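Q: Take this sequence and fold it.
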Amino acid sequence: MKCAILLTTIHSGASDPRVQRREHEELVQAADELGFDVMVAGQHFLGAELRYFQPVPWLAHMARFGPRLRTATGIILLPLVNPVETAEQLATLDVLSDGRAVFGVGLGYSDHEFAAFGVAPGTRVARFEESLALIRRLWSGETVNFHGRFFSVTEARPAVLPLQPGGPPVWIGGQAAGAVQRAARLGDAWYAPPFPTHDELARLRALYLRTRQEAGRPVAGEFPVRRELLIAPTRQAGLAAALERYRARYEIYRKWGLQGENTPVGAGGEQVRTDIADRFVLGPPQECAEQLDRLRTELGMTHFVYKPHWPGLPHAEAMRQLEQFGTQVMPLFAANRGGAA
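A: Below you'll find the predicted structure:
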């Protein structure tokens, strides 16, 4: 079982971007020293509330501060980007990380992003599937002739290729049943977001495994899971602290358009539900380790993706939580599973 640090942002466009860079550098360096295995950075565009630097150059820079860590995009909004450029960007990242890149992708949900790129939201699934197919072909090292609905390539044989044969592993994110089935059919792993409840996560994992089996694809493999986690002296204290952080972050998700199936925002985009006990891992270190161990033993989680940063939370507190996780939760979890991280 591996641990990953998510380099999410708590920084608005009004903040000094150099502060954001320094804080992420500190998080990565600490995670590397604590024994983490992966760093993850996601993608959004034109978000005034939170500043997302683009993940490929961001991860390439951060790799200087975490030289042991794999680099994972979590996630690239594949319907919005050009697959030819993306194939070469990820191949470049794979070379810079010495063959340790992961290609995390998803559909996206924000209307303002689709409008900015001139992409009709109703085409996003078709664009996603076509783009992924073309990217895999471009990573093959063979001459590519590809003529799709949205993209065409003729007699192309790119020189920019990943070090990993066939390209980095593809983690496909999403919480709707259709997204999970798509991950099972087209990806190397389903990257589970933090939005479903614990029960919904278990049902979606079963759907993923069932779909893989029906498609004749191997069911063994990586299963990266994002769960929100907060360490506190008691479960009750953890719930109170988590609620404050959760509201600030998830109101932004809601404003950007997150809603619907297996999310804390209903299909009508109403206010964020606060049933966080069903979505968080929280409490004292021992209880957090036990909850993580259940995700491993009951659902087959192979990577736990941990986010220490929250809007309104001072960076010093995020660093303290990260250190607590690395020194108090990870050793207990390792002991529970009878092995090293």
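Q: Only C-alpha atoms from now on, for both contacts and neighbour counts.
A: OK.
Q: helix, strand or coil for the spatially most central residue of the chain?
A: By CA atoms, centre = their mean, the chain has its centre lying nearest to G74, at 3.3 Å. When classified by DSSP: H, G, I helix; E, B strand; the rest coil, G74 comes out as strand.
Q: separation between it and V305?
A: 10 Å (CA to CA, to the nearest Å).
Q: hey, where'd the strands end up in the chain?
A: 2-6, 38-41, 70-77, 101-106, 144-147, 152-156, 170-173, 189-191, 224-226, 228-231, 280-283, 303-306 (DSSP state E).
Q: so the residue nearest to the centre of the chain touches G104, yeah?
A: Yes: counting by CA atoms under 8 Å, G74 touches G104, with 4.8 Å between them.
Q: For burial, what's the neighbour tally of E130?
A: 20 (other CA atoms under 10 Å).
Q: do you know which of the strands of the chain lies nearest P17?
A: strand 38-41 (15.9 Å; CA to CA).
Q: which other residues reach the closest one?
A: With CA atoms under 8 Å, 6 or more residues apart in numbering as the test, strand 38-41 has contacts from 2-8, 28, 55, 58-59, 69-75.
Q: rerun at 7 Å
A: 3-8, 55, 59, 69-74 (CA atoms under 7 Å, 6 or more residues apart in numbering).
Q: Max pairwise distance over those residues: which two?
A: Of all pairs in these, the most separated under CA to CA is C3 and P55 at 18.9 Å.
Q: re the thing from before, include distance to T274 when you put the strands of the chain into TSV, please.
A: Formatted as TSV, the strands of the chain follow (distance: least, CA to CA, whole Å):
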stretch	distance to T274
strand 2-6	22
strand 38-41	26
strand 70-77	25
strand 101-106	25
strand 144-147	47
strand 152-156	46
strand 170-173	23
strand 189-191	23
strand 224-226	18
strand 228-231	13
strand 280-283	11
strand 303-306	20
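Q: Proceed likewise with the subsequent sequence, for comparison:
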Amino acid sequence: MRLGFLVDTDDRIAYGARGSAQDAVLAMEGMIAEAVAAEQAGFHTLAVPDRHGIADCAFPGPEQLLTVLARETERVAIGSFTLVSTLTHPLKVAEQLAVVDQLSRGRLFVTASRGFLPSFWDQFGAPQDHLLGRYTEALALWRAAMPGERFDFHGRYWDTTNGLLAPPPYQPGGWPIWGGGNVSPAAIARAADLGDAWTCDNGPLDLATWNRHVGVYRERAEALGKRPYVVLLRDAWVADTNEQAMAEFGGHLLKEVRFYLRKGTYAHHPGFTEPDDATVENLFDHVVVGDPQRCRDQIERFRTEFGVDQVILRPRFPGGPDRTRVLEQIARLGAEVVRPVQERFPAPDHPAVPIGARW
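A: So this is what the prediction gives:
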């Protein structure tokens, strides 16, 4: 099984709370330190979100941080989780991603989505109509560009004449694409149509609902002759006891889950639709939080009961915990959770894994 780490690019403690330009440097350096520590701790994957127009976001967009991590890390897979592909011309984005793929010697993957926050499109004056068409056409343009030859692309939303992706991708045929989309069966099936994996958010999971959703993806992938690959984001914190872990992490967790419940983006549990549905107690079953054995058991449960191929862990939200605690968590998660799970369940080889990070 593969285990990843999400580097949250918002940091209200180091940057946003004070808001000075100098504090942005502290936040950036801290995020890079988290990523380097996660590789040293044994994580297979580093994932970076896409954020814009937020006062406490030190790395707007995943491309900048991924470029740094391409040089600061050596063997871990690096990629977006997720990249909003409807904000700007896809060939401009592809140029930046190709640089990351080259610098990392083929360790890049890209989770791509159409997005769901209007503030992102407002930030760039991007059209907010026909977003699905813009998204699917952007990925089609990427595919046309990845051979590294001159090409023309004349779509309904994006246009390129005599275009060239330079540098070309390091990986033959281009970087793996992971599909976003959690809310509707059509979006879930689309992940199989457009990419090599299906990525799932950190929301609560109901097994019956999950089986219906993941079944849509698996059926479509297999019909296309693809091997399914399921990636699950889970919030994580390890402590000496379950009670201590929830006491230290539960307040941060609750704020985050309620934020996304207000946005209506969680779809895998019918009992969680409104912010008040979430409590520290009833979230416990849906996170990788507790003593080391409980954290390992949860990951194994997601593997065996839910059929997940990779779990990406997140121990920090924009509002905390503070980075000193998080760096301690990374080391402890690595020693007491990640490495023992890796020893028990070897990492699968799959086209969704970048060629430079298949270990």
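Q: Any idea what the TM-score comes out to?
A: Put the two chains on top of each other and the TM-score (TM-score structural alignment, normalised by the length of the first structure) is 0.88; 336 aligned residues with a CA RMSD of 2.6 Å.
Q: What residues does V308 of the second structure make contact with?
A: Contacts of V308 of the second structure (CA under 7 Å, 6+ apart): V230, V231, L232, F302.
Q: let's see it at 6 Å
A: V230, F302 (CA atoms under 6 Å, 6 or more residues apart in numbering).
Q: Map it across to the first structure for me.
A: The pairwise alignment with the first structure assigns V308 of the second structure to M301, based on TM-score structural alignment.
Q: With L97 of the second structure instead?
A: Match for L97 of the second structure (TM-score structural alignment): L90.
Q: could you list every residue that touches its match?
A: Taking CA under 6 Å, 6+ apart as the definition, L90 of the first structure has no contacts.
Q: how about V102 of the first structure, what's its match in the second structure?
A: Aligned partner of V102 of the first structure by TM-score structural alignment: F109.
Q: Hmm, W175 and that match touching each other?
A: Yes: taking CA atoms under 6 Å as the definition, F109 of the second structure is a contact partner of W175 at 5.4 Å.
Q: one step back: skipping adjacent residues, who's closest to the residue nearest to the centre of the first structure in space?
A: Spatial nearest neighbour of G74 of the first structure, chain neighbours left out: G42 (4.4 Å); criterion: CA to CA, 6 or more residues apart in numbering.
Q: quick one: what's aligned to that neighbour in the second structure?
A: Match for G42 of the first structure (TM-score structural alignment): P49.
Q: now that match: how far from V7 of the second structure?
A: 8 Å.
Q: now Q96 of the second structure
A: Taking CA to CA, one finds Q96 of the second structure at 19 Å from V7 of the second structure.
Q: Mind checking which of those two has more residues around it?
A: Neighbour totals were compared for Q96 of the second structure and V7, and V7 leads with 24 against 17 (other CA under 10 Å).
Q: For the more buried one, give me its contacts.
A: V7 of the second structure neighbours (CA under 6 Å, 6+ apart): V48.
Q: Translate E29 of the second structure into the numbering of the first structure.
A: So, by TM-score structural alignment, E29 of the second structure is matched to R22.
Q: Hmm, I typed the wrong one, I wanted G125 of the second structure.
A: Aligned partner of G125 of the second structure by TM-score structural alignment: G118.
Q: Check G334 of the second structure too.
A: G334 of the second structure maps onto G326 in the first structure, by TM-score structural alignment.
Q: Please identify the buried residues of stretch 163-171 of the first structure?
A: Judged by neighbour count (16 or more other CA atoms under 10 Å), stretch 163-171 of the first structure contains these buried residues: L163, Q164, G167, P168, P169, V170, W171.
Q: can you put those in JSON lines and add distance to L201 of the first structure?
A: Shown next, in JSON lines, are those (distance: CA to CA, whole Å):
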{"residue": "L163", "distance to L201 of the first structure": "33"}
{"residue": "Q164", "distance to L201 of the first structure": "30"}
{"residue": "G167", "distance to L201 of the first structure": "28"}
{"residue": "P168", "distance to L201 of the first structure": "25"}
{"residue": "P169", "distance to L201 of the first structure": "22"}
{"residue": "V170", "distance to L201 of the first structure": "20"}
{"residue": "W171", "distance to L201 of the first structure": "16"}
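Q: what's the closest of the residues you listed to T154 of the first structure?
A: G167 (20.4 Å).
Q: Which residue comes closest to the closest one once chain neighbours are left out?
A: Nearest one to G167 of the first structure, counting by CA to CA, 6+ apart, is W139 at 5.6 Å.
Q: For that neighbour, give me its contacts.
A: Counted by CA under 6 Å, 6+ apart, W139 of the first structure has contacts L161, G166, G167.
Q: gap between the match of G125 of the second structure and P79 of the first structure?
A: 11 Å.
Q: The two - which one has more neighbours?
A: Applying other CA under 10 Å to G118 of the first structure and P79 shows that P79 carries more neighbours, namely 26 against 10.
Q: how much space between the more buried one and G122 of the first structure?
A: 11 Å.
Q: coming back round to it: can you give me the distance of the match of G42 of the first structure to N282 of the second structure?
A: For P49 of the second structure, the distance to N282 of the second structure - CA to CA - is 26 Å.
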